[in-house]
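In: A structural model of the following input is requested.
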Amino acid sequence: MPSREAVINPRPSLSEITVFAPAKINVILRILDRRPDGFHNLWSIMQTVSLEDEVQIRLRPDRQDIQLRCDATHLAADRSNLVYRAAAEVLERTEQSIGLDIELRKRIPMGAGLGGGSSDAAATILGLNHLLQLKWSPEKMAEAGQLLGSDVPFFLFAPSAFVAGRGETVRPVDVEGERWVVLVNPGFGVNTKWAYQELAATRAAVTPLSPVHRELDRQSRMSWAHVVAAAENDFEAPVFAAHGKLREIKRNLLNYGAEIALLSGSGATVFGLFADEARARLAEAQFVNEKSMKVFVVPTCTGPLCWRENPPR
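Out: Next up, the predicted model:
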């Protein structure tokens, strides 16, 4: 299999690539005031992890349509799919008349708080940037991506970043070193709109950023110890109140040696952060009899989204 390459300018003859679309975790997620547009301002540190979907894109100069296939039968492979929408957005912005064959191979659970759909969209934009030799900057790619979903811009600045506003403000940060992550998906989802409504209904007031978070926000480089000390997710209180199983998963991960355990996004995935793979594998083993759950053990990513060239057919 061809080796995975860092994001570099492709050769002019490139007509097909596969982009790897990683999941994300929110190691900090604060939900702040409501915006005039009805959305909420947030403040988060996001981190990509090596649980990846694959987006394979092939140029078809003999056509002018987009054909999308997906190996997840419960995910629509039509115009509503974020991958399709991302491809259409790039073609419209660049006034390109060319056909595309896109194959989406899913591994990231859907509706899980791991950003799978947003990552797939970002991977599509990145892939077309290379295939069509657009030479878009990350900022220009993110501009197109933010129309598709709040998390899309982050993936174009991965692996680690501060994210603010609705998600459109992204500032990369260097988190030194690597951690191993145990992702525990309970087998059910949490509706994001419901989570926001429950949060608004159950908290007395919006709590401003703590001094610890404000100090972190001034940094461009930090250790995992600093991140761990500030870990927090505002969605945990309302989501755990409705889904006690998630609180139990968090407690078990901590008991099994996690430095932190936290809900990712609005859920329903709960993750534990571990200093090394051996400890993470020991924690994974504790969930082996939970047949309804999906458990993944992966390292944090240390570089941007990657791609590989596919040989000519």
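In: can we go C-alpha only for contacts and neighbour counts from here?
Out: Will do.
In: which parts of stretch 33-53 are buried?
Out: Of the residues in stretch 33-53, 40-53 count as buried by neighbour count, 16 or more other Cα atoms under 10 Å.
In: Touching it from outside, list them.
Out: For stretch 33-53, the surrounding residues in contact (Cα atoms under 8 Å, 6 or more residues apart in numbering) are 20-32, 104-108, 116, 120, 154-155, 158-167, 181, 206, 296, 298-301.
In: Among those, which lie within strands?
Out: Members of the contacts of stretch 33-53 lying in strands (criterion: DSSP state E): 20-32, 104-105, 160-165, 181, 296, 298-299.
In: Would you write a ChimeraX line that selects the buried entries of those residues?
Out: Buried members of those, identified by 16+ other Cα under 10 Å, are gathered into one ChimeraX selection as follows:
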select :20,21,22,23,24,25,26,27,28,29,30,31,32,104,105,160,161,162,163,164,165,181,296,298,299
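In: now the closest residue to Lys294 other than its chain neighbours: how far from Leu273?
Out: Spatial nearest neighbour of Lys294, excluding adjacent residues (Cα to Cα, 6 or more residues apart in numbering): Asn185 at 5.1 Å. Look at Asn185 and Leu273: by Cα to Cα, to the nearest Å, they are 15 Å apart.
In: so what does the helix ranked longest in the chain touch, helix or strand wise?
Out: In terms of residue count, the longest helix belonging to the chain (DSSP state H) is helix 116-131. With contacts defined as 3 or more Cα pairs under 8 Å, 6 or more residues apart in numbering; DSSP states H and E, the secondary structure elements packing on helix 116-131 are strand 16-34, strand 40-60, helix 82-94, helix 138-145, helix 152-155.
In: The structure of the following sequence is requested for comparison with the preceding one:
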Amino acid sequence: MRISLNKYKIFSNAKINIGLNVFQKESDGYHNIDSIMAPIDLSDEMNVTFYSNLGDLRIECSDKNIPTDERNILYKTYKAFFEDKKEKEKIDIILKKNIPSEAGLGGGSSNAAFFLKLLNKHYGNVYNESELQELAMKIGSDVPFFIKNKTARVSGKGNKVEIVENNLKDSIILIKPLDFGVSTKEAYESFDSLKEVKYADFDKIIKNLKEGNRIALESNIENSLEQGILKTDINIKMLKMTLNSVISGKKFFMSGSGSTYYTFVTELERSQIETRLKTFVDNIKIIICKTIN
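Out: Presented below is the predicted three-dimensional model:
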């Protein structure tokens, strides 16, 4: 008979990229990036049970398209945390997905970071925050950001995370296409074939966020990966054209490697824009959220 020791319910939130600069591929095959990432109040739910006996990690997921074996990032996290320990304890995770996958919203990375923080807490804070950041980097490039989980400038290979002040009050409408996604690999391959790239000005973006000046902010946002994808992915190109024609005068930005677009809205604009999107754009999921700090 198995005796359950501890049960935790944790919520791991998504992020958006407020601008993303990608630089040429390095000799190690990876790209350096520069981005502002902001946590948003859209979360997955994880029910985690720690058992007193030895065993393995078992994952159950509400999204049947997500693998629950060793390919899952939670498994990678489990292995990284117990790397130096000969014996692993049995843990069950029931993961309820609300953050869409292949969406550029960091769902998997967030799951990994929150699970890593929970493991650390459960076992008596074996690692301090900077050690946790290093461990997170081994799991995935967006994972260190979610260890801090505050609006931050993220650079290098994702390993440099500097907190920035964010006083934006606007709501955000996320637009996720239902019948296609964009893989990170595809996004970077598209970027690699670009002849020229327009870059975001992060010094200005940081100033705009601090002042809560959304109008100025919107004129400084660029996404290098989007520039590549718009040239190679007809679905994304059509989606962006549709958004621009249905709601003229609004700016839509891709988060990360896509396929999600977002737009900032005031309380007055919100329901009108949401209604227009629901009426005129097919096969999309609309999520209203805010940045959290």
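In: Neighbours of the counterpart of the residue nearest to Lys294 of the first structure in the second structure, how many?
Out: Aligned counterpart of Asn185 of the first structure in the second structure: Lys176 (TM-score structural alignment). A count of neighbours around Lys176 of the second structure, defined by other Cα atoms under 10 Å, yields 24.
In: Can you add distance to Ala201 of the first structure and give the buried residues of stretch 33-53 of the first structure back as CSV?
Out: As requested, these are arranged in CSV below (distance: Cα to Cα, whole Å):
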residue, distance to Ala201 of the first structure
His40, 14
Asn41, 17
Leu42, 17
Trp43, 20
Ser44, 22
Ile45, 25
Met46, 26
Gln47, 29
Thr48, 31
Val49, 32
Ser50, 35
Leu51, 34
Glu52, 35
Asp53, 35
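In: Tell me the one of those nearest Asp65 of the first structure?
Out: When those are ranked by distance to Asp65 of the first structure (Cα to Cα), Asp53 comes first, at 23.1 Å.
In: how about that closest one, what's its partner in the second structure?
Out: Counting by TM-score structural alignment, Asp53 of the first structure corresponds to Asp44 in the second structure.
In: cool, and Phe274 of the first structure?
Out: The criterion is TM-score structural alignment: under it, Phe274 of the first structure has Val265 as its aligned partner in the second structure.
In: from memory its match sits against Lys169, does it?
Out: No - Val265 of the second structure is beyond contact range of Lys169, at 9.4 Å (criterion: Cα atoms under 8 Å).
In: if you count what's nearby, which of those two comes out ahead?
Out: When Val265 of the second structure and Lys169 are compared on other Cα under 10 Å, the one with more neighbours turns out to be Val265, at 20 against 16.
In: Now do the same contact list for that one.
Out: The contact partners of Val265 of the second structure, taken as Cα under 8 Å, 6+ apart, are Asp170, Ser171, Ile172, Ile173.
In: what about it, distance to Phe191 of the second structure?
Out: For Val265 of the second structure, the distance to Phe191 of the second structure under the criterion Cα to Cα works out to 29 Å.
In: Show me the strands in the stretch 151-300 of the first structure, by range?
Out: Counting by DSSP state E, counting those that start in this stretch, the stretch 151-300 of the first structure has strands at residues 160-165, 169-172, 174-176, 180-185, 221-223, 232-233, 260-263, 270-274, 294-299.
In: Adding distance to Leu131 of the first structure as columns, could you present those in TSV?
Out: Rendered in TSV, the data for those read as follows (distance: least, Cα to Cα, whole Å):
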stretch	distance to Leu131 of the first structure
strand 160-165	25
strand 169-172	25
strand 174-176	29
strand 180-185	33
strand 221-223	33
strand 232-233	38
strand 260-263	36
strand 270-274	35
strand 294-299	29
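In: which stretch among those strands comes nearest Ala142 of the first structure?
Out: Comparing those against Ala142 of the first structure with Cα to Cα, the closest turns out to be strand 169-172 (9.2 Å).
In: Quick one: list the elements packing against the closest one.
Out: So strand 169-172 of the first structure, by 3+ Cα pairs under 8 Å, 6+ apart, packs with strand 160-165.
In: That'll do, ta.
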